[in-house]
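K.L.:
coordinates only, sequence not included:
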């Protein structure tokens, strides 16, 4: 191999690396308003506050804060069937104004269906989730839930790895949501 072909290959390698970095930077910039800084409306007066899974301490604290502000008196929490966050083990579920239920399926689509069992078309609901999930949650709940929904992000800290994962996951899940449709409300979920 002569010196000129080595130099040519090195140039192509640099251009390829620069192209890949440019695509990554472009994806990151496009995703900023979608996943990092979604539009956040002020929570309206509502009939219900809905914490969608998992019921992290931050989401529960935000639900309590909204309740203390008088946004709504009732709280619905999406919980898994088993484990530390299940209705049986999560002490927050024992409060008189809190209802904890497991959606079927245990997905955002299932959570929208569960909400339809609790809220009518005239109800307003504040839904709490983490920031990268806001846009897809709005789409699914606007499409599948009967109630008027305002999705509010909670401030859950994510490291760079989690942000990269969420960019990929939320994008793929958003595309899937466009094809899958809505789930049926569970018959046994009624309050």
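P.N.:
Yep, that arrived. This is a predicted model, so every value here is computed, not measured.
K.L.:
going forward, measure contacts between C-alpha atoms and count neighbours the same way
P.N.:
Fine.
K.L.:
For this protein, which residue occupies the most central location?
P.N.:
residue 133 (2.8 Å; CA atoms, centre = their mean).
K.L.:
For that residue, give me its contacts.
P.N.:
If you count contacts by CA atoms under 8 Å, 6 or more residues apart in numbering, residue 133 has them with 35, 170.
K.L.:
From residue 5, how far off is it?
P.N.:
For residue 133, the distance to residue 5 equals 48 Å [CA to CA, to the nearest Å].
K.L.:
again with residue 89
P.N.:
Per CA to CA, residue 89 is found 66 Å from residue 5.
K.L.:
give me every residue that touches residue 108.
P.N.:
52, 137, 140.
K.L.:
Check it against this one:
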């Protein structure tokens, strides 16, 4: 005679199925938000902005985009972190404002996307920029676009770069970006555009 399932085992089975369903649903949503990201080509921008981190992937795209759009300014987040080394080096070699008045490097405070959104909002206000093209990794588009729109009235045009990540690294990014996106909605950086 086969053993009958105890109420505890039935409950455990239902909980397990529910948890698996939530995980699968989250993976599907995260894939759409952070992996299957397509951004339209910007039409015009007064500045091309590169957010910090992954500069090996982002800097070249920002430089090419600036040439393509003939944007007057290149704005780089200067973080002093290993992942931003090429952008930080570019800032070091282009720091003479008399020679390179069109290159603006800033150090975000705090050293995260929220700090970048604040700094970019201030720059856009000070310089009267109406349109910005912002380059970042595709997994970072949803969160950074939301933060930037909270902190500046400028038109934000996001440009996604395609990082070379392993499945494990993508899963890690999904977790990080999901948490980050939730905090952007629960605790906005700027209640409305601050400028």
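P.N.:
Alright, I've got the coordinates. Remember, predicted model here, so these are calculated numbers, not experimental data.
K.L.:
that older thread, residue in the second structure matching the residue nearest to the centre of the first structure?
P.N.:
Matched by TM-score structural alignment, residue 133 of the first structure corresponds to residue 140 in the second structure.
K.L.:
Same check on residue 172 of the first structure?
P.N.:
In the second structure, the residue equivalent to residue 172 of the first structure is residue 179, according to TM-score structural alignment.
K.L.:
top helix in the first structure by residue count?
P.N.:
When every helix of the first structure is counted residue by residue (DSSP state H), the longest turns out to be helix 3-31.
K.L.:
The helix or strand following it vs the second structure, average offset?
P.N.:
For helix 3-31 of the first structure, the following helix or strand on the C-terminal side (DSSP states H and E) is strand 48-51. Compared with the second structure after fitting, strand 48-51 of the first structure has a mean deviation of 0.5 Å; criterion: mean CA distance after the TM-score superposition for the first structure.
K.L.:
what helix or strand is residue 75 of the second structure on?
P.N.:
Using DSSP H and E, residue 75 of the second structure sits in strand 73-77.
K.L.:
Give me the residues contacting that strand.
P.N.:
Applying CA under 8 Å, 6+ apart, the contact partners of strand 73-77 of the second structure are 46-52, 62-63, 66, 87-88, 91, 102-108, 116.
K.L.:
Among these, the buried ones, what's the PyMOL command?
P.N.:
Burial among those is assessed by 16 or more other CA atoms under 10 Å; the matching PyMOL selection reads:
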select buried, resi 46+47+48+49+50+51+52+62+66+87+88+91+103+104+105+106+107+108+116
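K.L.:
So which of the contacts of strand 73-77 of the second structure belong to helices?
P.N.:
62, 63, 66, 87, 88, 91, 116.
K.L.:
Nearest residue to the alignment partner in the second structure of residue 90 of the first structure in space, ignoring adjacent ones along the chain?
P.N.:
Per TM-score structural alignment, the equivalent position to residue 90 of the first structure in the second structure is residue 88. Closest residue to residue 88 of the second structure in three dimensions, ignoring its sequence neighbours and counting by CA to CA, 6 or more residues apart in numbering: residue 78, at 5.3 Å.
K.L.:
Enumerate every residue touching the match of residue 90 of the first structure.
P.N.:
So residue 88 of the second structure contacts 77, 78, 79, 80 (CA under 8 Å, 6+ apart).
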